[in-house]
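[1] Just to be clear, the model below is a prediction. Sequence and coordinates:
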Amino acid sequence: MQPEDSQWWRSSVIYQIYPRSFADSNGDGMGDLRGITQRLESIAQLSVDAIWLSPFFTSPQKDGGYDVSNYCDIDPLFGTLEDFDTMVARAHELGLRVIIDLVPNHCSDQHPWFQAALKAAPGSPERDRFVFKDTPETGHPNNWESVFGGPMWTETKNADGSTGQSYLHIFDSSQPDFNWHNEEVRAMFRDVLRFWLDRGTDGFRVDVAHGLIKADGLPDFTPDPTAASMGGTEELAPWWGQEGVHEIYRDWRKVMDEYEGNRVLCAEAWVNPLSLMAKWVRNDEMHQAFNFPYLSCDFDAQQIRHTIDESLGEFGKVGAPSTWVLSNHDVVRHATRLALSADNPQGDGIGPRTPNLPEPEVGLRRARASSSLMLALPGGAYIYQGEELGLPEAIDLPNEARQDPTWFRTNGERYGRDGCRVPLPWENGKPAYGFSDSGESWLPQPANWDSYARDAQVDDKSSTLNLYRRLLQLRQDHALGTGSLNWVEGTEDDVLAFANGNVLVVANYAQNPLPLPAEAQAATELVRSQELDSAEAGMIPGETTIWFQLD
């Protein structure tokens, strides 16, 4: 075991880069590795510890690169291995570690292994790398529904045109699931880990880390129709959260521990309750797990307090930090989501037909308050690109521009995730807001994003960008990530107040001003989420978070 003070990931703030939407260096409308390298200094200025890149591997791009056809090369859309090495070197110069996405549950149907499986006979070693089953006359091997809509099985055709076996895919039909009971699959991924670790990669975010093992016998299962498609319900689907996944990550941890420099594994595991999620971060498995129950909270003080307590308790039992998150590339941006009044299951997205769309000002105010509270919590935290600009969800994307498989597999009934993936605005008044010199953009950017552009916010003291800069610098200065939380009792139900070291954090989730706790009366204010808000002495404005320094 490393000494705790060398375990940077316990208190780190990690900035997620969605490569195709971050910065385009060659004008083709697609973000790339050179674009990331050119803009890295802006991220370093935020006082974060690391960057995490969503997939850039060779891929047909049916699902934004989460359909991988070669795990050990760069897709030409994003550059070359040399570009990757240059980016890693520049990040390390700036004091940023580099985490990359790994997609082990499934590959692309264009992966050489799957192409070989299609040509091979039932029962062959080639097919055993995937999950093939005989196709019954009644339809599919079981009733499982894909995360993206439609059946989780696709039938193949034999050489004579007759119906062949069906293969399993939790996601799109172009993403066949690996059979993780197969030793060839396990050995291949050990090689993939070492390939990227040898190039200086500091760790991996593991996509669908709860999905690799399926329940024995693949039994029929009908999930709660209101549940999030990626899991997260108390009742586990037979394709989520099976015990066998932990053997895989214990094996991976041994590979990680062969390397110096505190390389890390972070789980995308949509499981509930938090006591189950904590299994992914036991001391011989992964280092972090995204806290999806926290991300899923409403803008509600008591719900958030309960989730914080449960998180610190359950992760603490296994000696792991909690890792807080509010947005990522799979959910509606929290500058919009926190003001939605209707249910919004993960992955469904929102669009022009969504009822009761919120006022942008309400969503941004709640997002700033929520981020201000999150960044004061002990443990690690993740920031999704653009949230530091206050970016809302892009709602009015034309139907013909949408690219998420969910949109197509549900015949437009569910919008999917395109709205949180629109390329970033860097410079107001420039083509594509500076994302691309040519003005090209793989998803259209809203016409009213000039005020969100980074350069428009740099000199505005009240901007969301400068709020994040102050919060992150104060978090670092006061070592909040390695601190501990002590609640201040006796506040109104809509007020949360806690001390972390010598910083007192007070958050008001009501729309109206409420009394500050007595502890704040004599304390020095450090930062507030709404610079222009004012309230009478002894009160905190509605939907606002304030940090104070205690004597």
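    Right, received. Where do you want to start?

[2] When you work out contacts or count neighbours from here on, use the C-alpha atoms and nothing else.
    Fine.

[3] Run the chain-centre distance for stretch 12-32.
    15 Å (CA atoms, centre = their mean, to the nearest Å).

[4] buried sites along that stretch?
    12-25, 28-32 (16 or more other CA atoms under 10 Å).

[5] And for stretch 470-487?
    By 16+ other CA under 10 Å, the buried positions in stretch 470-487 come out as 470-476, 478-483, 485.

[6] Structure two is appended below for comparative analysis:
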Amino acid sequence: MDNNGFDNVEMKETMKDSETSKKAEAEGEVSHYSEVNDAEQGSSTSPQLCTRPYAGMGKEELLKFSQTPGWRAARWICLLIILAGWCAMLGMAIFLIITTPRCLPWWQSAVVYQIFPRSFADSAADVDSIIGGDGVGDLQGIINKVDYLKNDLGINAVLLSSIYKSGGRDNGEDITDFTLVDDVLGSIDDFEELVQVLHDNDIKLILDFIPNHSSAHHEFFQKSRKVVAGTPDSDDDLKYQEFYTWTDAPEPNNWISLYSGSAWNCDDVADKCFLHQYSEYQPDLDLANEEVRAHLSDALERWFTRGVDGFNIRGVRYFHEAPDFTDEPVNADYISIGSNHSQYESLHHDYTAEYDGMSHSLLQTWRDGVFYKFSTAGTYRVMLTDSDSNTTYVQSYYGTSNDPGANLPMNFNLLEMGDPMGQGGTITGRELEALIRKWLDVMDEGNWPNFQLGNYGASRIASRLAPEYSKVANILLLTLPGTPICYYGDELGMENLQDLEYEQVKDLRAKTDPSVWQLKTRDYERSPMQWDATMNAGFSTSEDYIYLPVHSNYQQVNVAAQKEDEDSVLQMFRRLVALRSEYRALTTDTINFVASSDEVIAYIREIDIEKERFFIALNFGSIDSEVDYFHTGDGDSLPLQGSVVVSTDRGRESSRVELNKLHLKPGEGVVVLLDEIVHVGSGWWYKFFLPDA
């Protein structure tokens, strides 16, 4: 350090201060020594006080002393120590950032629970309410069951089927107002209470959204009819003609509705035909029309302001059709089901489904627009899409990094497990592995997978296979990579409704084609939730009317009974959800298959930078299986032993198993926490011991 920076004025002032200081300190020093001498005379045991080493030094002398080699070296050493410590802390911070797994967005780590509101829970009768106790599930009924969702299941998100104000034809899917709740289900106040209660319990809410069509009773369609008929109420209504697709009678082509019969309906008032890919009560909106898009975007925004955390966009593949109305080619492989109506499956839908990739531009517009607008830290708004498109189109649903689309295009591959009619079927381990790979293999890096075993349009998994496979199926769902979506009641092993009569049918698709309604109805998988063994399975207190019949096995298969049985499907489901929340290895997007056979599918779930590795083996076959997994793999072996953390057999949990002779009964599955780090398919295998020869 240098002294040359002092100017003359400062030097003079300093010297004066120094002289003054010296006099004062000299006097103080004499006094100091006097005190020392006095102390020594008073007591021979008093410690001798020494003068302070730099006492009396002025600023100039201190600065001069600080420039000695020893002090210079000391300062540099201290500075280097501080710098080295700072670098070490910076390096450690960078290391932790790189190696610590990132926190997953809520929709990636969540277990999503899908509810069909009309079938979940009917709130109790109330003198101030016209809906409670009426035999139909409602929003207050869901509110009453939030404790079950939170504490008995441990799920993180709820997906509700359509709740919008409707014309009452198709279970809420013939929408008359995209911004209001259907009167059958409750009110906006009920909805806002539901959002609040769910959020208070750390549960997100996702809604179905069906932009493809409206109800024929929607205000827009009624105005459109009048304009086409030449009798508009005002010139302002002329625009509504373009909200739907109209053409001169007769029907312009061979297009067929998803609900069977022609996709065109000739209106008596308008004297023209309108397009409906679903039923005649659900005319298609023209989603190329900017005002239609704007109206739907406003509806999404309205629900976001009410606290919705995301939407499942339904029917994406039907958003656009060929504008020249080209006939669709005949499906030569179609086998008649004996209906009086033309069937959707009898044609190849080259001009009405996934047409020209146009559907996905709307998803990207919403993703970049209203979804982005309402996505902030901690409140990301997720987009799902509900389409039965084959895997050829998967990537177009996800979009790209520059033009993102859906976060979770729903994966329906596992709905192919077993008999689609719900009459009991089988699937091999190899077939199951192929279904899983079919989706994962076409995903680009960075896309997030999802799986589901059932929904409101597919037979229940307990019926597609058999009730005794409910447990092993739930292990599969909750240990596959990505986000699992569980359909209500599957956590109990609920089965398809039996003994349904045509007079009880609510599904419009079945009513549209009555000659084959048993093949068409989706009411089988929509029966009321089985809460207990009381009247109506605890679903409703109504004595006069129930929306759909309750399954006859409700006294044995219900929530109350399974909560008391540690070996039940429900209790195993709960343990699996808890396991997922504890171990990151079960919430990654990767999977390593070990060895699949006619009976068993086996795989490993792991995360490279943590030690926990899980081995899952599930027997979907009809005979016992005993396999040596220890010597199975890509040129090497698994560890010899592991601990069973979850099993279809409660008594097997916490036990040790040897992987060179793992025995599984039909319908049995185990989740094993491995003893050592293992990576199947690539990388190193760490083996600390081998079995005796």
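    That came through, no problem. Computed from a predicted structure; not experimentally measured.

[7] coming back round to it: which ones among the buried residues of stretch 470-487 of structure 1 map onto strands?
    residue 485 (DSSP state E).

[8] Kindly present the buried residues of stretch 470-487 of structure 1 as JSON lines, with separate columns for distance to residue 231 of structure 1.
    As requested, these are exported to JSON lines (distance: CA to CA, whole Å):
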{"residue": "470", "distance to residue 231 of structure 1": "35"}
{"residue": "471", "distance to residue 231 of structure 1": "32"}
{"residue": "472", "distance to residue 231 of structure 1": "31"}
{"residue": "473", "distance to residue 231 of structure 1": "35"}
{"residue": "474", "distance to residue 231 of structure 1": "35"}
{"residue": "475", "distance to residue 231 of structure 1": "32"}
{"residue": "476", "distance to residue 231 of structure 1": "34"}
{"residue": "478", "distance to residue 231 of structure 1": "36"}
{"residue": "479", "distance to residue 231 of structure 1": "34"}
{"residue": "480", "distance to residue 231 of structure 1": "31"}
{"residue": "481", "distance to residue 231 of structure 1": "28"}
{"residue": "482", "distance to residue 231 of structure 1": "30"}
{"residue": "483", "distance to residue 231 of structure 1": "31"}
{"residue": "485", "distance to residue 231 of structure 1": "29"}
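
[9] thought residue 190 of structure 2 was touching residue 141?
    No. Residue 190 of structure 2 lies out of contact with residue 141 (CA atoms under 8 Å); the separation is 10.1 Å.

[10] Which one's more surrounded, the two?
    Higher neighbour count among residue 190 of structure 2 and residue 141: residue 141, with 25 against 16, using other CA atoms under 10 Å.

[11] which position in structure 1 aligns with that one?
    Alignment note (TM-score structural alignment): residue 141 of structure 2 maps to residue 35 of structure 1.

[12] Mean distance of the helix or strand containing its match to its aligned residues in structure 2, please.
    Using DSSP states H and E, residue 35 of structure 1 maps to helix 33-44. Aligned to structure 2 and superposed, helix 33-44 of structure 1 gives a mean residue distance of 0.8 Å (mean CA distance after the TM-score superposition for structure 1).

[13] if we can go back for a sec, strands - which of the buried residues of stretch 12-32 of structure 1 land there?
    Members of those lying in strands (criterion: DSSP E): 13-17.
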